[in-house]
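J.: below: sequence and its predicted model.
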Amino acid sequence: MREPIQIFIFAFFQGQQALFDTLDMLQQQLRGTGVALVTPFTTNGAIDWTGLERLINHVIEGGVNYVVTLGTTGETPTLSSDEKLDLIKFTFEKVSKRVPVVVGIGDYSTADVVSRLEKCPLDDAAAILSVSPFYSKPTQEGIFQHYKAIAAASPKPIILYNVPARTGRNMTAETTLRLAHEVENIVAMKEASGDMLQCMQIIRDKPKDFLVISGDDGVAFPQLACGMDGVISVAANYFAKDFSAMVKATLDGNIAEGRRLHYKMLEGFDLMFMENNPAGIKAFLSFDKIIENTFRLPILPVSNDLQAKINTFLKGY
């Protein structure tokens, strides 16, 4: 019979191996194309569940590697707490384990994020995407302590999300790397600063098992060529097949094919983000009747002039 200390050591190393196996699987799941799902609405402002199911099937059949629900693209600031819970449950149900699901949970209040992590149904989530605190413009130390606190509270691994155009505060390469090296439950970064030098500093100095994921569709191709591990994309809601193929080709080292697909979609990227996200991507999706072109205030449809340009582009795509 094993002595108690031997049993303890055996159980400890079994637990460590299980943790390593889980993290290794997660690295594989989050490499490639993730899509930040829009939230379709009906003309009376309710969530369009039929349209959302159609969209989920569209992106999975197009080849995306995973989906993200409750990102900014999903108009989450306009959703009630109950609607957010319903969206999580519905997404799990309709994805039906065909691809992993990442859930967006972020806020400017650290305590509110921790509370939502405790209340949300996350058993089937692969990871949590959590945006850097917005509006309050914390210091870099404040950002670090925010993420450290939510990582400690989260039942799932955390993907950092830096998008200073929306939050009002850039998370520097130094802060990102400190979190990557020091906080065990933080496993990846969605980088949408638009600063290529900052992106390359993170790629160069990150831990080996830490993923750096692009959050900028228009520059995703060069970022992948620089060493990023994938993209969490808005454009892949519409360009699911071509975008996924572009990411895969580039990650596989087929730069020529990745470049070809990038330039095929490039004008679309420009039109999609010209006025507003998600107004642009919904204009694209409604053209193919995947969802309705409807929103909740303060988001409005794109202008008639831009819609005409989008229609002309898509007719020739």
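T.: Happy to help now that I have it. Numbers count the residues shown, from 1 in each chain.
J.: can we go C-alpha only for contacts and neighbour counts from here?
T.: OK.
J.: please identify the buried residues of the helix ranked longest in the chain?
T.: For the chain, the helix reaching the highest residue count under DSSP state H is reported as helix 4-29. For helix 4-29, a neighbour-count test (16 or more other Cα atoms under 10 Å) marks 23, 26-27, 29 as buried.
J.: repeat for stretch 265-280
T.: 265, 268-269, 271-273, 277-280.
J.: the structure to be compared is supplied as follows:
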Amino acid sequence: MQLKGILPALVTPFDSKGAVNLEVLADILEHQLKAGVTGFVPMGTTGEYYALTNEERRLVMSTVREVVGDRGTLITGANGTCTREVIEQIKQAQDCGYSNILLAPPYYSIPTQEELIGHYQAILDAIPDINVILYNYPVRTNVEVGYSVLEALADHPRVVAIKESSGNLLRAIEIGENYKGRVQLSCGSDDQALDFFLWGATSWISAPANCFTGMVCDFYNRISSGDILGAQDVMRALFPVMAMMEAGKFIQKVKYGCELAGFNVGPGRMPLQPLTEEEKTAFRKVYEASQG
């Protein structure tokens, strides 16, 4: 499996009553496909996976599968608090037509590195027909997918990549250099995307691609064709808005960005609270500036 291009880490739209809005989701998918994305990743952090019921997760995954078909690579998150729950979530994802799974460490239990290796190995043994993309996001899980884990899994034929979201650029550089040809590097730190690609990343699982689809795809087209200065110009325009996203209320700001882009995706689910009017004004200012 070759992981390339821009794969939006999809938001989950909600309607005025708080239900999942599948019509808006389908519109977003078509818009992003026309802009040039290469695939999609529902059921991640930006998709508020943790706040959805199992039935809602199934609805979202099935809708994405149905709308996209064979027009893009599909990867879904299937995370949980323990190995048993993760295996159950992966089986549900398989029922919805997914074979590529994005797996963060189980949260709350805080496994050791040896236990994390055992966790991933148990999943690979229990479900032999999936590809795994490791997901390192320690600010959310309080556990790093450490080098000992990478070393243990790097040559497994179904461990294909790592989405690196630690914010530690040195880690991304080391992975790109030391695991080249063994584990593909996917950018998960949006404000470091230029650096990631310079150091060997081939894909960007991108939350900003929800609301800056054209610009993010333009960046990828430029960097992949060798136009580094052109790619830098795109990132220079995007950086202020991405920095504001990273400063707090990330999901709410991505969703508000979708609203500004013309898609009514609704607010985040509790415990997330809506942006204040002051926060909206500040975000809208940098959003509009990014559009030139």
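T.: Done, it's in. No experiment lies behind these values; they were computed from the predicted model shown.
J.: counterpart of the longest helix anywhere in the second structure in the first structure, which residues?
T.: Ordering each helix of the second structure by length in residues (DSSP H) puts helix 228-246 first. Mapping helix 228-246 of the second structure onto the first structure (TM-score structural alignment) gives residues 255-273.
J.: go on, stretch 257-274 of the second structure?
T.: Mapping stretch 257-274 of the second structure onto the first structure (TM-score structural alignment) gives residues 284-301.
J.: the matching stretch spans what distance, first to last residue?
T.: 11 Å (Cα to Cα, to the nearest Å).
J.: check stretch 123-131 of the first structure too.
T.: OK, stretch 123-131 of the first structure end separation, Cα to Cα: 21 Å.
J.: so what corresponds to residue 153 of the first structure in the second structure?
T.: Under the alignment (TM-score structural alignment), residue 153 of the first structure pairs with residue 126 of the second structure.
J.: sorry, wrong one. I was asking about residue 185 of the first structure.
T.: In the second structure, residue 185 of the first structure lands on residue 158 (TM-score structural alignment).
J.: quick one, what contacts that match?
T.: By Cα atoms under 8 Å, 6 or more residues apart in numbering, the contact list for residue 158 of the second structure reads 124, 130-132.
J.: so who does residue 271 of the first structure touch?
T.: Taking Cα under 8 Å, 6+ apart, we find residue 271 of the first structure in contact with 280, 306, 309-310.
J.: can you check residue 233 of the first structure too?
T.: Residue 233 of the first structure neighbours (Cα under 8 Å, 6+ apart): 33-36, 214-217.
J.: again, only using 7 Å
T.: Residues near residue 233 of the first structure by Cα atoms under 7 Å, 6 or more residues apart in numbering: 34-36, 215, 217.
J.: returning to what we had before: and the contacts of residue 271 of the first structure, which two are the farthest apart?
T.: Farthest apart among those by Cα to Cα are 280 and 309. That separation is 11.3 Å.
J.: how about the helices of the stretch 1-150 of the first structure, start to end?
T.: For the stretch 1-150 of the first structure, the helices defined by DSSP state H, counting those that start in this stretch occupy 4-29, 49-61, 81-95, 110-119, 140-153.
J.: mean deviation, the fourth one versus the second structure?
T.: Think helix 110-119 of the first structure. Compared with the second structure after the fit, helix 110-119 of the first structure shows a mean deviation of 1.7 Å (mean Cα distance after the TM-score superposition for the first structure).
J.: rewinding a little: which of the contacts of residue 271 of the first structure remain contacts when I look at the second structure?
T.: When you map the contacts of residue 271 of the first structure onto the second structure and apply both residues aligned by TM-score structural alignment, their matches' Cα atoms under 8 Å, the shared contacts are residue 310.
J.: out of the contacts of residue 271 of the first structure, list just those in helices.
T.: Where the contacts of residue 271 of the first structure overlap with helices, as defined by DSSP H, the overlap consists of 280, 306, 309-310.
J.: just those now: which is nearest residue 165 of the first structure?
T.: Among those, and counting by Cα to Cα, the member closest to residue 165 of the first structure is residue 280, at 16.8 Å.
J.: residue 45 of the second structure matches what in the first structure?
T.: Under TM-score structural alignment, residue 45 of the second structure pairs with residue 72 in the first structure.
J.: scratch that, residue 141 of the second structure is what I was asking about
T.: Counting by TM-score structural alignment, residue 141 of the second structure lines up with residue 167 in the first structure.
J.: excluding its backbone neighbours, what's nearest the residue nearest the centre of the first structure?
T.: Computing the C-alpha centroid of the first structure and ranking residues by Cα atoms, centre = their mean puts residue 232 first, at 4.2 Å. Excluding the flanking residues, the one nearest residue 232 of the first structure by Cα to Cα, 6 or more residues apart in numbering is residue 34, at 4.4 Å.
J.: is the one you found in contact with residue 67, as I believe?
T.: Yes: applying Cα atoms under 7 Å as the test, residue 34 of the first structure and residue 67 come out as touching, 5.2 Å apart.
J.: compare those two (neighbour count), which wins?
T.: residue 34 (31 against 25; other Cα atoms under 10 Å).
J.: so who does the more buried one touch?
T.: Here residue 34 of the first structure is in contact with 64-68, 231-233 (Cα under 7 Å, 6+ apart).
J.: mind putting these in a markdown table, distance to residue 78 of the first structure included?
T.: As requested, the contacts of residue 34 of the first structure are exported to a markdown table (distance: Cα to Cα, whole Å):
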| residue | distance to residue 78 of the first structure |
| --- | --- |
| 64 | 26 |
| 65 | 27 |
| 66 | 24 |
| 67 | 20 |
| 68 | 17 |
| 231 | 25 |
| 232 | 21 |
| 233 | 21 |
